[in-house]
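Asker: Okay, here's the prediction I keep looking at, along with the sequence it came from:
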Amino acid sequence: MISVFRVVFAPFSLLFISATLLIGGAALWAGMAYVIFAATALDAVWQVRDEGDAESEPDILMPTAILSVVLAAAFAAFIPSATTVELIAGTLIAGAVFGTIANIVAHELIHQEDRPVRFFLGMVLEALSLDPADTVGHDLHHSLVATPADPSSARKGEGFWHFLFRSVPGAAVGSFRLEAKRLGGTGWSLQNRVLQAVIVQLAVLALFYLTAGWRGLLAFICAGALARIIVEATKYSSHYGLVRVPGSDIEMRHSWNAKGGVSSRALFNAGWHSDHHVNDDRPYRQIQLPENAPINPHSAGLTFACALVPPLWFSVMDPLVEKWMLEFASADERAIAAAAG
C-alpha cells in the first residue's frame, strides 16, 4: 500500500491544490487545510523506516515537475478574479507548495545536468521559490557542507533569520564564482548557468505580470518569498550545528535526517539527507536511511515552526547537537566546534 501511496501522493497533491485555486471561494480553505495538515497528520499515524524505493517503481519525477508547472499556471489564472482575502489564502497555499513539492523536484532535476530538458525544467521550478542561483548552488553546498565556508550550513547558536540573510547572498555570490571558475574566469557569459537561471527567473516574473498585471507579479513575489523561506529553513535544519573538517570525506553523520515519516517517503525521500550527500548521484528511488545517520525526531512541520522562533529552536535542537558531538563527531570536529564557541 505504501508503494502506491508514495507514487500518487505528490501528483495528487498538486492536482488537488490546483483545483482549489481554480475553484476559489470555500475550496481555498480546503486547500489551506490540506497544505497545513496532510503530511503532518500522516506522519503522526504512519511511520516507516526501510530501504529506498525499489528500482522497479515508476519514476514520477517528470510528471510531478509538469504538474508543478500546472499549479503555477493555476495560481496565475486564479489571481485576477480573487478577492483580497482569497488572494492572501491562495498566495500562502501556492508558496507552501512551491517551497516543498516543486522545490524538491527541482533539486532532483538540477542534479541531472546531462539531461538538458530535465535540467531546464529544474531551473523553471527553482524560479518558483526565487532561487535561480541554486542551479549551481547545490554543487557549492555539496562540496562545502558542514564546514564554515558553506553559506548553506547553519552553525550552532545561529538563529534562522540571521542564517537566512547570510545564506541567500552567500549562496548567490558563491555560485557565480564557482561558475566563473568553471568557465575559466569568465563569469559574464551566457554559458554561465547562474545567468541562464536568472534569465529564466525574469521570464517567470514577466509571465505572471502579463497574465495578471502588477497584482499578479506582487502575488507571485510574495508566494516565491514564502517558498524561499521554506527552502532556506530546510537547509537550516538539515545541517544545523554539524561540523566537518574542510577537505575531509562527507559522511552520513554530516546531515540531519527525518525520523522516517511517510511524508518523507512520499516526497522523493527528501528527508533522508545523509545518503543524498554521500551519494549525490543516486536516484531518489534508491535513497536509504542508514542506521548510523543522525536523526531529527521531530516532524517536518514542527521543525519548520521551531526554526522561525530562535529561542524555541535552540531549546529543541541544541541538546541534539550536543548529543551528536558525543556520539558522532570526530576529535578534530569537536576541536573545530570548541574553537567556534
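Answerer: Received, thanks.
Asker: going forward, measure contacts and count neighbours with C-alpha atoms only.
Answerer: Noted.
Asker: Which residue ranges of the stretch 101-250 of the chain form helices?
Answerer: Shown for the stretch 101-250 of the chain, the helices assigned by DSSP state H, counting those that start in this stretch span residues 103-110, 116-127, 134-144, 160-182, 193-239.
Asker: Kindly reformat these as TSV containing distance to G301.
Answerer: Converted to TSV, these look like this (distance: least, C-alpha to C-alpha, whole Å):
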stretch	distance to G301
helix 103-110	16
helix 116-127	21
helix 134-144	23
helix 160-182	15
helix 193-239	10
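Asker: Any buried residues in the helix or strand where A73 lies, and which?
Answerer: Assigned by DSSP states H and E, A73 belongs to helix 61-78. Across helix 61-78, burial judged by 16 or more other C-alpha atoms under 10 Å covers 61, 64-69, 71-78.
Asker: What is the nearest of the residues you listed to S3?
Answerer: When these are compared for distance to S3 (C-alpha to C-alpha), L61 wins out at 15.2 Å.
Asker: What sits closest to the closest one if chain neighbours are left out?
Answerer: Distances taken as C-alpha to C-alpha, 6 or more residues apart in numbering put V105 closest to L61, at 6.5 Å, once the chain neighbours are dropped.
Asker: Identify the residues contacting that neighbour.
Answerer: L61, T64, A65, G122, L125, F268 (C-alpha atoms under 8 Å, 6 or more residues apart in numbering).
Asker: Using a markdown table, lay out the residues you listed together with distance to S255.
Answerer: A markdown table is the format used below for the contacts of V105 (distance: C-alpha to C-alpha, whole Å):
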| residue | distance to S255 |
| --- | --- |
| L61 | 24 |
| T64 | 26 |
| A65 | 26 |
| G122 | 23 |
| L125 | 24 |
| F268 | 17 |
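Asker: Kindly indicate which of those lies nearest L195.
Answerer: Out of these, the member with the shortest distance to L195 (by C-alpha to C-alpha) is G122, at 14.5 Å.
Asker: A94: which of the helices of the stretch 101-250 of the chain is closest?
Answerer: helix 193-239 (6.1 Å).
Asker: that's a helix at L15, yeah?
Answerer: Yes. L15: assigned to a helix according to DSSP: H, G, I helix; E, B strand; the rest coil.
Asker: Would you mind confirming that it is in contact with I66?
Answerer: No. Counting by C-alpha atoms under 8 Å, L15 does not reach I66; the two are 10.8 Å apart.
Asker: quick one on the thing from earlier: now, which of the buried residues of helix 61-78 sits nearest D43?
Answerer: Checking the buried residues of helix 61-78 one by one against D43 (C-alpha to C-alpha), the nearest turns out to be T64, at 21.3 Å.
Asker: Pasting the second one now:
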Amino acid sequence: MRWLNHTYCALDAHGQTIEYRDGKRWAWAWSVINPLFCWIGIGLYMLTDLEVLLWYPLLQGYVIFPLLDWWIGEDTNNPPEAVVPQLEQDRYYRWLTYWVVPVHYLAFIGAAWWLATHEVSVWGYLAVSMSVGLAAGLGINTGHELGHKTRSLDRWLAKCVLAVPFYGHFWIEHNRGHHRHVSTPEDVASSRMGESIYRFALREMPGALVRGWQLEAQRLAKQGRAPWSIHNEILHSYAISIVLQGGILVWLGWQMLPFLLIHNVLAWWQLTSANYIEHYGLLRAKRDNGRYEPCAPHHSWNSNHKLTNQILFHLQRHSDHHANMARAYQSLRDFPDLPRLPNGYYGMFLVAYFPQLWFKVMDPRLLSLGHIQGDLSKVNIDPASRAALLQRYGSAPVGS
C-alpha cells in the first residue's frame, strides 16, 4: 500500500539525490488507537467475569509499557533535513491527528455507557473511571499537537478534543504561556529541583488555569472585546465540555457524576505528570538585560524510547519541540548531549509518584549535565528546598 511505503526524494546540500522512507510510518497509527486501550480491561472482564481485570489498562500503562520501553530500546534516527518539507506536507500524518479526535469521544462515551449499564463493585467503577481518565490524558496530548498548528480546522479540533477532559484552557496557556516562560522560575508548568510532583501539582494546575484566562483576556482586550464573549476560545471548548458531560448526566443519570470527576481529574493529572518530568530543574540563563536566553534543546528532558513515542505522537522528543515548536511530530529530531530520561514517559511518571525515588534518580542526572556540571546556580531550584540542596550538593551560589 502506497501510504505505508511512501519514499521521499530530495537534493542534499551537495546536490546529491537522497531517498528517505519513514520506517515508523505505519506505527504512528498506534497513537490513533491508543485511546481505545482503556477498553481492554472491559473486554477482559466481559470474557472472564474477573473484575480485577478492569485494572489491566493501568497495569499496562504504568508497568508493561515501561518494561517494553526498556526492552525495545531507543530510536535516535532523524529524517534528513532535505526531505522535511515533503514529510511535513504529507497529509497522512496530519490525518492521523484528525482521526484520533473521534476515537477519544468513542472511548469516553462508550465507557460511560458501559459503566452505567453493568453492575460492578466500587473498585470496578473506580478502575474503569481511572482507565478512561488515562485515555483522556492522551486527548490533552492530541490537543497539544493540533493546537500548535495554524490551520483553523486543527485549532477547532484541539478545542474539541480538550473538551473531553474539560481542559479547554490548555492550548492557550501552553502556546502563549508555557512556551514563552519554559524552564524559568516564572513558569508554572516547569518543575524545580527539590519540588515533588505533589507540590508541583498544587502550583501548576491552578496556575495554568489562571494564566490561560489572563492570556486570553489580554488577547481579547487588544481587540476591544470582553473576556466573557463568543470570541473567547477557551469558552468554545468549555461549551463543548458542558454539552458533552452534561449530556452524559442527562442520558445516563447522576450516578455518572463520580465517573466524570475521576475521569477529569486523572486526565489533568496525566498532563501535570508530563509537565513535571519534561523540564525538571532545567534553567534558561538570565542575561544582563533581564531577559532569558532563547529556549534551546538542552532546556527540556528528552526521551527516544520507541514504544511510547509511537503512541504519543513523538511527544517525548520534547527538546526539539520546544526549540522549534512549529515543527511537526513526524520530523522532530534527536540531538547529541541532550538531557535524557532513563525511560519513557509512563515509566518516569511512576518514578515521579515516589518523590524520594525521583530525587535519587534525577537529581544526580540533572547536576551531571554538561551545561550544569554541578553548578547549582544553573539549576531551577525550588525555594523551599534551597537550603537542603545547598547542604547536600555544595555551597555554590544558587540561582532562582
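Answerer: Yep, it's here. The structure displayed is predicted, hence computed values, not measured ones.
Asker: Send over the TM-score of the superposed chains.
Answerer: For this chain pair, the superposition-based TM-score is 0.88 by TM-score structural alignment, normalised by the length of the first structure; 338 aligned residues with a C-alpha RMSD of 2.8 Å.
Asker: quick one: contacts for P151 of the first structure?
Answerer: Neighbour list for P151 of the first structure: H141, R166, S167, V168, G170, A171 [criterion: C-alpha under 8 Å, 6+ apart].
Asker: Trace the first one over to the second structure, please.
Answerer: Applying TM-score structural alignment, one finds that H141 of the first structure aligns to H178 in the second structure.
Asker: Make sure that match is actually in contact with T184.
Answerer: No. Taking C-alpha under 8 Å as the definition, H178 of the second structure is not a contact partner of T184, at 9.7 Å.
Asker: Mutual contacts of the two, please.
Answerer: S190.
Asker: could you give the angle of the helix holding A73 of the first structure to helix 193-239?
Answerer: 100 degrees (axes from the mean of the first three to the mean of the last three C-alpha atoms, to 10 degrees).
Asker: Which part of the second structure matches helix 61-78 of the first structure?
Answerer: By TM-score structural alignment, helix 61-78 of the first structure lines up with residues 97-114 in the second structure.
Asker: By how much does that stretch deviate from the first structure on average?
Answerer: Stretch 97-114 of the second structure, aligned to the first structure and superposed, deviates on average by 1.3 Å (mean C-alpha distance after the TM-score superposition for the first structure).
Asker: how far away is the residue nearest the centre of the second structure from R203 of the second structure?
Answerer: The centroid of the second structure falls nearest to N141 when counting by C-alpha atoms, centre = their mean (4.6 Å). Distance, N141 of the second structure to R203 of the second structure, using C-alpha to C-alpha, to the nearest Å: 20 Å.
Asker: can you tell me how far the residue nearest to the centre of the second structure sits from F170 of the second structure?
Answerer: N141 of the second structure is 10 Å from F170 of the second structure, by C-alpha to C-alpha.
Asker: V351 of the second structure matches what in the first structure?
Answerer: In the first structure, V351 of the second structure lands on C306 (TM-score structural alignment).
Asker: Could you look up the SS state of its match?
Answerer: helix.
Asker: residues near it, how many?
Answerer: 21 (other C-alpha atoms under 10 Å).
Asker: How about it: what's its closest non-neighbour residue?
Answerer: In space, C306 of the first structure is closest to W313, 4.9 Å off (C-alpha to C-alpha, 6+ apart).
Asker: From I287 of the first structure, how far off is the counterpart of S319 of the second structure in the first structure?
Answerer: The alignment partner of S319 of the second structure in the first structure, by TM-score structural alignment, is S274. Using C-alpha to C-alpha, we find S274 of the first structure at a distance of 9 Å from I287 of the first structure.
Asker: Between those two, which is the more surrounded one?
Answerer: S274 (28 against 24).
Asker: quick one: the strand or helix carrying that one to the second structure mean distance?
Answerer: Here S274 of the first structure is covered by helix 273-278, with elements defined by DSSP H and E. Here the mean offset of helix 273-278 of the first structure against the second structure after fitting is 0.8 Å, by mean C-alpha distance after the TM-score superposition for the first structure.
Asker: Just list what that helix packs against, helices and strands only.
Answerer: In terms of contacts (3 or more C-alpha pairs under 8 Å, 6 or more residues apart in numbering; DSSP states H and E), helix 273-278 of the first structure is packed against strand 257-258.
Asker: The strand it packs on vs the second structure, mean deviation?
Answerer: Looks like 0.9 Å for strand 257-258 of the first structure (mean C-alpha distance after the TM-score superposition for the first structure).
Asker: Burial check on G370 of the second structure, number of neighbours?
Answerer: 12.
Asker: does it sit in a helix, a strand or a coil?
Answerer: Going by three-state DSSP: G370 of the second structure is coil.
Asker: Quick check, G25 of the first structure in contact with E86.
Answerer: Yes. Look at G25 of the first structure against E86 with C-alpha under 8 Å: they come within range, at 6.8 Å.
Asker: which of the two has more neighbours?
Answerer: Between G25 of the first structure and E86, E86 has the larger neighbour count (other C-alpha under 10 Å), namely 19 against 16.
Asker: what's near enough to touch the more buried one?
Answerer: G24, G25, L28.
Asker: Please report the distance of the equivalent of W254 of the second structure over in the first structure from F220 of the first structure.
Answerer: The equivalent of W254 of the second structure in the first structure is W214 (alignment by TM-score structural alignment). Distance, W214 of the first structure to F220 of the first structure, by C-alpha to C-alpha: 10 Å.
Asker: higher neighbour count, the two?
Answerer: Taking neighbours as other C-alpha under 10 Å, W214 of the first structure and F220 compare with F220 leading, 27 against 12.
Asker: what's the burial count for L366 of the second structure?
Answerer: L366 of the second structure has 23 neighbours, counted by other C-alpha under 10 Å.
Asker: Which helix or strand contains it?
Answerer: Assigned by DSSP H and E, L366 of the second structure falls in helix 355-367.
Asker: mean offset of that helix relative to the first structure (after superposition)
Answerer: Counting by mean C-alpha distance after the TM-score superposition for the first structure, helix 355-367 of the second structure comes out at 1.3 Å.
Asker: Which is the succeeding secondary structure element to that helix?
Answerer: Next along from helix 355-367 of the second structure, by DSSP H and E: helix 386-393.
Asker: quick one: buried residues of that following helix?
Answerer: R386, L389.
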